[in-house]
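Engineer: Have a look at this prediction, sequence included:
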Amino acid sequence: MADFDIKMIAEELKNYDGEEVRIMEVCGTHTAAISENGIPSMLSEKIKLISGPGCPVCVTVTAVIDKLIELSMRSDTVVLTFGDLIRVKGTFKSLAEAKGEGANVKMVYSPMETVKLAKEDPSHTYVFAAIGFETTTPVYATVLEEAVKNNLNNLKLLTSLKTMPEVIRFVVKNGGGVDGFIAPGHVATITGSNIYKELSKELQIPFVVSGFEGTQLLLTIYSLVKMKGKGGFKNLYKSAVREEGNIKAKEIIQKFFEPSDASWRGMGKIPGSGLILREEYRKFDAGSDMLDEDNMPPGCRCADVLVGKIKPADCPLFGKKCTPDTAHGACMVSTEGSCYNYFISGRR
């Protein structure tokens, strides 16, 4: 876009004086990009940005953390996880706290490290904490492909995998009222844009697929403001998102995983919103069934934040008992979490 167009759009957004518009970004990376680019300060007070349930760490129930801790306490088992998840509290403690008490917990940067470690050390079972959305699921499927190829019976996944369409329907039904969605860009590279086009028709709410640069996010917000009350769909991230998505990634997901019900932090079990290992690959599962219990910390309002009922700063713990250094809720732990991004950017 030309500079003139961006300036015009920015001016219109700042001076907008129509009906209030509530726009939800579903993707945690969008939440971070919106804060990093200072976009809230560029908008009229009548344009409200709200964060949705697109941070994988934020929507993981405490039962998953508790199970990982239980596994890590076994002498023959090592739990592998990403950095954000290691700090999220389960019912009583986090994986980081368990590690401090002697549990076998190791932070890694790629799920593929699980394959290398399992090959090198057959005396231990290596369990990867496989959380995430459609974006990361192909990587977990690739790990399983390597496990099958190398006959690694000491490699397992504890899965808490979510899919977007059903939780978006849940938010529309149970949230604080959404006038438009910034569709998750990373997820859309895998799923394709068509599913959001279909959701827009079904829900009669506009969706715009967006990238992560500040100018594109401004254009996306501008488009959604103009589309309020009309429905409709746009893909403004065509450089990465095709209508049909990534066919190879979807094929490997389908090979190893099948749809299931899934439990979301503070939201309960949402039918058809998750993925589990297919029956023929269940030997690689570390006990992912029935991990539904969700013991939210007292006073934590993460659940209401995730569906847009309140802003992070409306939680009584925000900035007091709950900060990035003393996180109570998962939304303050992850760098993609809405509470974390509100706190570090000073948003209120």
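Structural biologist: Thanks, I have it.
Engineer: Please make it C-alpha for all contacts and neighbour counts, starting now.
Structural biologist: Noted.
Engineer: show me what contacts the residue nearest to residue 301 when sequence neighbours are not counted?
Structural biologist: Leaving aside its chain neighbours, residue 301 sits nearest to residue 315 (5.6 Å; criterion: C-alpha to C-alpha, 6 or more residues apart in numbering). For residue 315, the contact set (C-alpha atoms under 8 Å, 6 or more residues apart in numbering) comprises 299, 300, 301.
Engineer: give me the number of residues near the second one?
Structural biologist: Other residues lying near residue 300 total 20 when counted by other C-alpha atoms under 10 Å.
Engineer: what helix or strand does residue 159 sit in?
Structural biologist: Assigned by DSSP states H and E, residue 159 belongs to strand 155-162.
Engineer: one step back: where's the residue nearest to residue 301 relative to residue 271, distance?
Structural biologist: 28 Å (C-alpha to C-alpha, to the nearest Å).
Engineer: cool, residue 311 as well?
Structural biologist: According to C-alpha to C-alpha, residue 311 stands 26 Å off from residue 271.
Engineer: Who has more neighbours out of those two?
Structural biologist: The neighbour comparison of residue 311 against residue 271 (other C-alpha under 10 Å) goes to residue 311, with 21 against 14.
Engineer: State the number of residues packed around the closest residue to the more buried one other than its chain neighbours.
Structural biologist: Excluding the flanking residues, the one nearest residue 311 by C-alpha to C-alpha, 6+ apart is residue 305, at 5.8 Å. Residues near residue 305, counting by other C-alpha under 10 Å, number 25.
Engineer: Included below, for side-by-side comparison, is a second structure:
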Amino acid sequence: MKYIDEFQDPDLARRLLDRIHATVTRPWALMEVCGGQTHTIIRHGIDQLLPDEVELIHGPGCPVCVTPLEVIDKALEIASRPEVIFCSFGDMLRVPGTGRDLFGVRGEGGDVRVVYSPLDALRIAQQNPDRQVVFFGIGFETTAPPNAMTVHQARKLGIRNFSLLVSHVRVPPAIEAIMRSPDCRVQAFLAAGHVCSVMGTGEYPALAERHRVPIVVTGFEPLDILEGVRRTVEQLERGEHTVDNAYPRAVRAEGNPAARAMLDDVFEVTDRAWRGIGVIPRSGWRLAERYREFDAEHRFSVHGIDTVEPAACRAGEVLQGLLKPHQCEAFGTVCTPRTPLGATMVSSEGACAAYYLYRRLDAAPARQEATSVV
């Protein structure tokens, strides 16, 4: 298949669903790692078309959602400074910090700008040599290479008024943390194809073997998800726990060597806090020592941050797969996309946003007859 619409073919979807129904003999709990996959699942009702025995658990795969509150508050403090032009992708502007968000800072007079690439922020720095330009660098392994390349370019060009506020996280340590949790019910993972397109699959075999869980790399269209579920269920039923690449059109075992080389040059692995989860060892990146002058936290020395999460928000439990969004008492009432309590409601990849957008507002509806996913 060559075209996106082929990966939404209802006849092929029915055939995959039939195979899954014919294969499963006992309950299984699968976690999709990526928030983009969660939105595909909820939008197309894939979770309702699967056999009752197959449960899809939503994982912490939304980079906006797991950016820790302390980093959000640091961003707000830096963005409020008159000498700063603060640049970010648009999905971060409404993520709530303690009491306000970046939209609020802009409304108060802060120079907060939406950009579409970190290179846009670097260009703004070139055009405004008398201002400090900060780019909010968040995300998983997919967005880290262009951010690393931008810092590399800033040093090469001698642009000293540019810096990066870094909050990058890594998927494999998160899987490790999930499996070590005493409340874990996950028996297999659907791994994020775009992450593996950068990093490859080299870190996953040890995880699969250590925790005896299948890990199947999948894409983001309905048939990608269903094929990933099919392969995962077949492994579980056979008692196997291997890494399987169901997304070969984008993923190679070695990943993207050029992108990985850039990451190794600019970043170094560090412990990282995840919002609603806590600190996960070696789960993030920070700028390497030779690039430390471009680290916004180092440059602006923000201290005295006192973070306060809304008491009614249970986004942490949603991110850990312990709670479905509609099971939170605040969901759809005091917490909506217009008045979000947590990042999972405002992010375009957040599980709460998916449930609200596609009207999963109450208890899970009854399973539907498998007719179409388009």
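Structural biologist: Received, thanks. On a predicted model such as this, the values are computed, not experimentally measured, just so you know.
Engineer: Once they're superposed, tell me the TM-score.
Structural biologist: TM-score for the superposed chains, counting by TM-score structural alignment, normalised by the length of the first structure: 0.94, backed by 348 aligned residues with a C-alpha RMSD of 2.1 Å.
Engineer: Counterpart of the residue nearest to residue 311 of the first structure over in the second structure?
Structural biologist: Matched to the second structure by TM-score structural alignment, residue 305 of the first structure sits across from residue 318.
Engineer: Confirm its match sits in a helix?
Structural biologist: Yes. According to DSSP: H, G, I helix; E, B strand; the rest coil, residue 318 of the second structure belongs to a helix.
Engineer: Quick one: residues contacting residue 324 of the first structure.
Structural biologist: 332, 333, 340, 343.
Engineer: Can I get those residues in CSV including distance to residue 139 of the first structure, secondary structure and neighbour count?
Structural biologist: What follows is the contacts of residue 324 of the first structure, written out as CSV (distance: C-alpha to C-alpha, whole Å; DSSP: H, G, I helix; E, B strand; the rest coil; neighbours: other C-alpha atoms under 10 Å):
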residue, distance to residue 139 of the first structure, secondary structure, neighbour count
332, 26, helix, 27
333, 23, coil, 28
340, 26, helix, 26
343, 31, helix, 19
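Engineer: Most widely separated two among those?
Structural biologist: Spatial extent of the contacts of residue 324 of the first structure (C-alpha to C-alpha) is set by the pair 333 and 343 at 11.1 Å.
Engineer: Tell me what angle the longest strand along the first structure forms with strand 155-162.
Structural biologist: If you go by DSSP state E, the first structure has its longest strand at strand 268-277. Counting by axes from the mean of the first three to the mean of the last three C-alpha atoms, to 10 degrees, strand 268-277 of the first structure lies at 140 degrees to strand 155-162.
Engineer: For strand 268-277 of the first structure, enumerate the helices and strands it packs against.
Structural biologist: With contacts taken as 3 or more C-alpha pairs under 8 Å, 6 or more residues apart in numbering; DSSP states H and E, strand 268-277 of the first structure sits against strand 155-162, helix 164-174, strand 257-264.
Engineer: Tell me roughly how far the first one lies from the second structure on average.
Structural biologist: The one in question is strand 155-162 of the first structure. Its aligned residues in the second structure lie a mean 0.4 Å from strand 155-162 of the first structure after superposition (mean C-alpha distance after the TM-score superposition for the first structure).
Engineer: State the span of the second structure onto which that strand is aligned.
Structural biologist: With TM-score structural alignment as the criterion, strand 155-162 of the first structure aligns to 162-169.
Engineer: what does stretch 320-334 of the first structure give?
Structural biologist: Against the second structure, stretch 320-334 of the first structure falls on residues 333-347 (TM-score structural alignment).
Engineer: Okay, buried residues for the matching stretch please.
Structural biologist: Neighbour counts over stretch 333-347 of the second structure (16 or more other C-alpha atoms under 10 Å) mark 335, 336, 337, 340, 341, 342, 343, 344, 345, 346, 347 as buried.
Engineer: will you turn these into JSON lines that also has secondary structure?
Structural biologist: Formatted as JSON lines, those follow (three-state DSSP):
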{"residue": "335", "secondary structure": "strand"}
{"residue": "336", "secondary structure": "coil"}
{"residue": "337", "secondary structure": "coil"}
{"residue": "340", "secondary structure": "coil"}
{"residue": "341", "secondary structure": "coil"}
{"residue": "342", "secondary structure": "coil"}
{"residue": "343", "secondary structure": "helix"}
{"residue": "344", "secondary structure": "helix"}
{"residue": "345", "secondary structure": "helix"}
{"residue": "346", "secondary structure": "helix"}
{"residue": "347", "secondary structure": "coil"}
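Engineer: Just put these in TSV and tack on distance to residue 194 of the second structure.
Structural biologist: Converted to TSV, those look like this (distance: C-alpha to C-alpha, whole Å):
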residue	distance to residue 194 of the second structure
335	30
336	29
337	26
340	28
341	28
342	25
343	22
344	20
345	23
346	22
347	18
